[in-house]
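[1] sharing a sequence plus its predicted fold:
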Amino acid sequence: MQKKIFLNEDEIPRQWYNIAADLPGTINPPLGPDGKPISPEMLAPVFPMNLIEQEVSTERWIDIPDGILDMLCRWRPSPLHRAIYLEKALKTPAKIFYKDESVSPAGSHKPNTAVAQAWYNKEFGIKRLTTETGAGQWGSALSYACALLGLECKVFMVKVSFEQKPFRKVLMQTWGGNCVASPSNETIVGREILKQTPDTPGSLGIAISEAIEQAVGDESGQTRYALGSVLNHVMLHQTIIGLEAKKQLAKAGIKKVDTVIGCAGGGSNFAGLAFPFTHDKINGADIEIIPVEPASCPTLTATPFSYDHGDVAQMTPMLPMHSLGHKYIPAPIHAGGLRYHGMAPLVSHAVEAGLMTPMAIQQLECYEAAMTFARTEGLLVAPETSHAIAATIRKALEAKETGEEKTIIFNLSGHGLMDLNGYAKYMAGDLHNISMSEKEIEESRKISMGGNPVPKI
């Protein structure tokens, strides 16, 4: 029984898949302050035009430049594993596969878009990138990409993760990144928030505001902002994961996939695996596609599809997405990459179209699943990835009850070797489940809209 399926370097996909070409219905555009759709030129102070072109593109296939392929081949194609030992432990007839994105230099899927964004910025003449990071995976990835291309990198890291995961900062510094806790005293937004709530744990929405402020505030025009999730071009770059996985499953003799699973915070690793399979579902394939989020941050499972800003200071356009409200301050769970208030517009649209079935799981079940995985397959995964494993175990046990020989694939989005504090707290019994009530969700959304109800799309 083959445990690992590899591709040769000459089999790496040469194009990204753009799901915007195939989603049913009309895709809602981002809106400006006047409530009208924004033009590509309005994004120019924030992103280089070559990435803006990808953001608004409806072409199905977009070529990957050779310069980006050269960097991707440092760790890609990533292996596909058959989780034989987990299957045996669960006594399930299901076949379980996982795409191992932890093999990248930064230990997660994030470099797939980091090297692409850094490359396009350099081609456009940009010298410096600013960004935010939650758990530190994205900040690490962009620092690495900037090191490869000789760009400066400034990272605003959500304060609670900055304190929970100090070695992420060291990793960023190793690659030349400058990492500060957010909110910080380096921006107008940060100073104002610290003045109002000096003990705030921070949020990705705050960190995004700080990073954008520094980017657009550079009068030389040589700084741009890079985002690690949510936006269309980020989802695009990540589809290399699912495109590789489909080739590997074919090599393993798998003709049909029944369930595709990924953890979902902003949507990037989930979309990376799921979008190529969603293309098959749009074209008639019978596939269950599950984005899994924390019960403490239930965007897809508990909020309506509506317009909201991507950041606290409302510097981003209004995006069509499921959102807890841009002023939402998340609970300090250890899955820092899943604490974003909104979900990628393309993922949100796909859920609304009935192409995906979101699931929310409590963190104790996720940690238990991660421990089971570590004691069977041997890998210690990131707390974010543990959500995908928990959902996978649920589906595998369902197959055990029905006796169906299902094929399940999930995305192992990153390793947990810098998340040992969370595992230590779990094993010591110091973690607990956190949920948001309907009233708390409603209040969070109303606060973000100035006390007004949020209109649904």
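    It's in.
[2] from here on, just use CA atoms for contacts and neighbour counts.
    Noted.
[3] now do the helix or strand in which residue 390 is found: distance to the chain's middle.
    Element membership of residue 390, judged by DSSP states H and E, is helix 383-402. Between the centre of helix 383-402 and the centre of its host chain there is 19 Å, according to CA atoms, centre = their mean, to the nearest Å.
[4] for residue 226, what are its contacts?
    47, 117, 129-131 (CA atoms under 8 Å, 6 or more residues apart in numbering).
[5] in addition, the following structure is provided for comparison:
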Amino acid sequence: MPGAVPTSDNRSDSTLPKRWYNFLGDLPGHLPEVRNEGNPSPAEIAAKVRPKAILEHDRPAAPWVPIPQPVQDWLRHVGRPTPLHRARRLEQRLGTGARIYLKREDVLPTGSFKLNSAIAQAYYAAEEGRRTLVTETGAGQWGMSVALAASMFGLDAEVFMVRCSLEQKPYRRHYMELLGAKVHPSPSPFTPVGRELLARVPDHPGSLGTAISDAIQYALGKESAAYLSGSGTPHVYLHQTLLGLEVRAQLEELGEDLGAPGRGDHLVACAGGGSNLCGLIGPYLRARTDGADLRFLAAESTAAPRLTAGVYRYGRSDVAGFTPEVMGYSMGMDYIPPAVHAAGLRNHHSSAIVSLLRHEGVLDAVAFGDPESFAAGRLLLQTEGILLAPESNHALAAALGVVAEADARRQRPVVVVLASGSGLLDLQSYHDVGRPA
């Protein structure tokens, strides 16, 4: 029955968090003021299309936020806590003294960590009486997760998917449609902003900026619709702290003292909208401030190198002005990222929180193209039998660089890589890009 919550299973949940961690108080300074100019303003738009509880999660009053029991039950049902995998065969192939761990979000039913926030947001939308979930998606992982979460709570779903990704990854569309979701390309002929973009650039490949604009404008015109974000906002980062909290508990069970002096331990994740990155490192920010020898590394795409080549300035995450202006690293509002296969990393503007961490020197960043990242993914498949998504391959490529530098310095760090997504629906991309020269 739609909305029925699973009541039992055979999984151990000793490391499944019962609360999300609000790490905003651990940031290295105050977030720059948000600009809400517009008529209606982005704040007024958000109040209409987002569930009230979600908006409250943007600024929680306490450091810890209880996870509702139905959300806990669904998280457990879909496979949380996810495994922390020691990549011993990869270590052997590299001949490294580093200990490499993969946080295996790729094993979840949609093949992605995105399900963590999708379940929470769908729950709150259903509790508020919303009937349709409307969202954008880049590579499709978030759209798949929203489609599945909608079915859990008896809701409809409509997803605006970046046009070039929809063409590259048709099986993600098939998955969403199997669950009853409607999938539209972005830029979309169904919205005024989409039609305007297509009139200017008929072969526009789309981007997360266009898809966000399409989804918000569509939700504004649809009764009882809730607009859900997959990344870039504090409430999504809050929900994704499951990642860092589970990693911390799992490493403790293994006797790993992450952040031991002089070892050069790293937490590594790809950086698109920042949700998997912030979810992993957020629970560790206080430890670093307190003196842990721990480094945070973001891996982005050379197609949208905001953190490594962008300008720190005010900008929006969408192209139509429905979202507020936040201070962040940006490629510019008119920047159209090339149609690379790592579609989840094709953002023109970085979030305020990720950008603050970068600006204050807490977060390091590197950028990779498709060839380098797919080569890393191929190596992992050959050694560990694990096939990662293109976005996750960027994090893996960054981790391989960390390990090589550590070996040159004769260090033996613990390196945790967030395996944020599965590559099983990206085999065509591996064929097109990842073949050996």
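    All right, it came through fine. Remember, predicted model here, so these are calculated numbers, not experimental data.
[6] TM between them?
    These two chains, once laid on top of each other, score a TM-score of 0.93 by TM-score structural alignment, normalised by the length of the second structure; 420 aligned residues with a CA RMSD of 1.7 Å.
[7] quick revisit: contacting residues around the helix or strand immediately after the helix holding residue 390 of the first structure in the chain?
    Using DSSP H and E, the helix or strand that follows helix 383-402 of the first structure towards the C-terminus is strand 407-412. Residues outside strand 407-412 of the first structure that contact it (CA under 8 Å, 6+ apart): 94-102, 256-263, 269-270, 273, 381, 385, 388-389, 392, 396.
[8] residues in the second structure aligned with strand 407-412 of the first structure?
    Matched against the second structure by TM-score structural alignment, strand 407-412 of the first structure falls on residues 414-419.
[9] cool, stretch 373-388 of the first structure as well?
    Alignment note (TM-score structural alignment): stretch 373-388 of the first structure is matched to residues 380-395 of the second structure.
[10] and the end-to-end length of that stretch?
    With CA to CA, to the nearest Å as the measure, the ends of stretch 380-395 of the second structure fall 12 Å from one another.
[11] who touches it?
    Contact partners of stretch 380-395 of the second structure, identified using CA under 8 Å, 6+ apart, comprise 87, 89-90, 93, 106, 268-270, 298-301, 341-345, 367-368, 370, 373-374, 376-378, 417-424, 426.
[12] same thing with stretch 157-170 of the first structure?
    Contacts to stretch 157-170 of the first structure, defined as CA under 8 Å, 6+ apart, come from residues 132-137, 139-140, 179-183, 201-204, 206-207, 332, 334, 336, 418-419, 421.
[13] chain center to that stretch: distance?
    If you compare the mean C-alpha spot of stretch 157-170 of the first structure with that of the full chain, they lie 18 Å apart, counting by CA atoms, centre = their mean.
[14] that stretch maps to which residues in the second structure?
    Here stretch 157-170 of the first structure aligns to the second structure at residues 161-174, judged by TM-score structural alignment.
[15] list the buried residues in the matching stretch.
    Judged by neighbour count (16 or more other CA atoms under 10 Å), stretch 161-174 of the second structure contains these buried residues: 161-166, 168-169, 172-173.
[16] just these now: which is nearest residue 330 of the second structure?
    Distance to residue 330 of the second structure, by CA to CA, is smallest for residue 162 among those, at 19.3 Å.
[17] so residue 295 of the second structure is in contact with residue 269, correct?
    No. Counting by CA atoms under 8 Å, residue 269 is not a contact partner of residue 295 of the second structure; they are 11.6 Å apart.
[18] so between the two, which is more surrounded?
    The residue with the greater number of neighbours, taking residue 295 of the second structure and residue 269 and applying other CA atoms under 10 Å, is residue 269; the counts read 33 against 19.
[19] can you tell me what the more buried one aligns to in the first structure?
    Looking across to the first structure (by TM-score structural alignment), residue 269 of the second structure lines up with residue 262.
[20] gap between its match and residue 113 of the first structure?
    Using CA to CA, we find residue 262 of the first structure at a distance of 17 Å from residue 113 of the first structure.
[21] again, but for residue 32 of the first structure
    For residue 32 of the first structure, the distance to residue 113 of the first structure (CA to CA) stands at 26 Å.
[22] comparing those two, which residue is more hemmed in?
    Residue environment comparison for residue 32 of the first structure versus residue 113 gives the larger neighbour count to residue 113, 29 against 17, counting by other CA under 10 Å.
[23] quick one: contacts for the more buried one?
    Residue 113 of the first structure makes contact with 228, 234, 237-238 under the criterion CA under 8 Å, 6+ apart.
[24] can you tell me the element it falls in?
    Assessed by DSSP H and E, residue 113 of the first structure sits inside helix 111-123.
[25] what residues in the second structure pair up with that helix?
    When the second structure is aligned by TM-score structural alignment, the counterpart of helix 111-123 of the first structure is residues 115-127.
[26] give me the buried positions along the matching stretch.
    Within stretch 115-127 of the second structure, the residues that count as buried by 16+ other CA under 10 Å are 115-126.
[27] compared with the first structure, how much does that stretch deviate?
    Between stretch 115-127 of the second structure and its aligned stretch in the first structure, the superposed structures give an average distance of 0.6 Å (mean CA distance after the TM-score superposition for the first structure).
[28] quick one: distance of that stretch to the chain centre.
    Taking the mean C-alpha point of stretch 115-127 of the second structure and that of its whole chain, the gap between them comes to 15 Å (CA atoms, centre = their mean).
[29] also stretch 291-301 of the second structure?
    Taking CA atoms, centre = their mean, the mean C-alpha location of stretch 291-301 of the second structure is offset from the chain mean by 16 Å.
[30] for that stretch, grab the matching residue range in the first structure.
    Under the criterion TM-score structural alignment, stretch 291-301 of the second structure matches residues 284-294.
[31] contacts only, for the nearest residue to residue 330 of the first structure once chain neighbours are set aside.
    Nearest in space to residue 330 of the first structure, with sequence neighbours left out and distances taken as CA to CA, 6 or more residues apart in numbering, is residue 339 at 6.0 Å. Counting by CA under 8 Å, 6+ apart, residue 339 of the first structure touches 134, 203-204, 265, 297, 330-331, 333.
[32] the next helix or strand after the helix holding residue 113 of the first structure vs the second structure, average offset?
    Scanning the chain past helix 111-123 of the first structure towards its C-terminal end, the next helix or strand to appear is strand 128-133 (assignment: DSSP H and E). Between strand 128-133 of the first structure and its aligned stretch in the second structure, the superposed structures give an average distance of 0.8 Å (mean CA distance after the TM-score superposition for the first structure).
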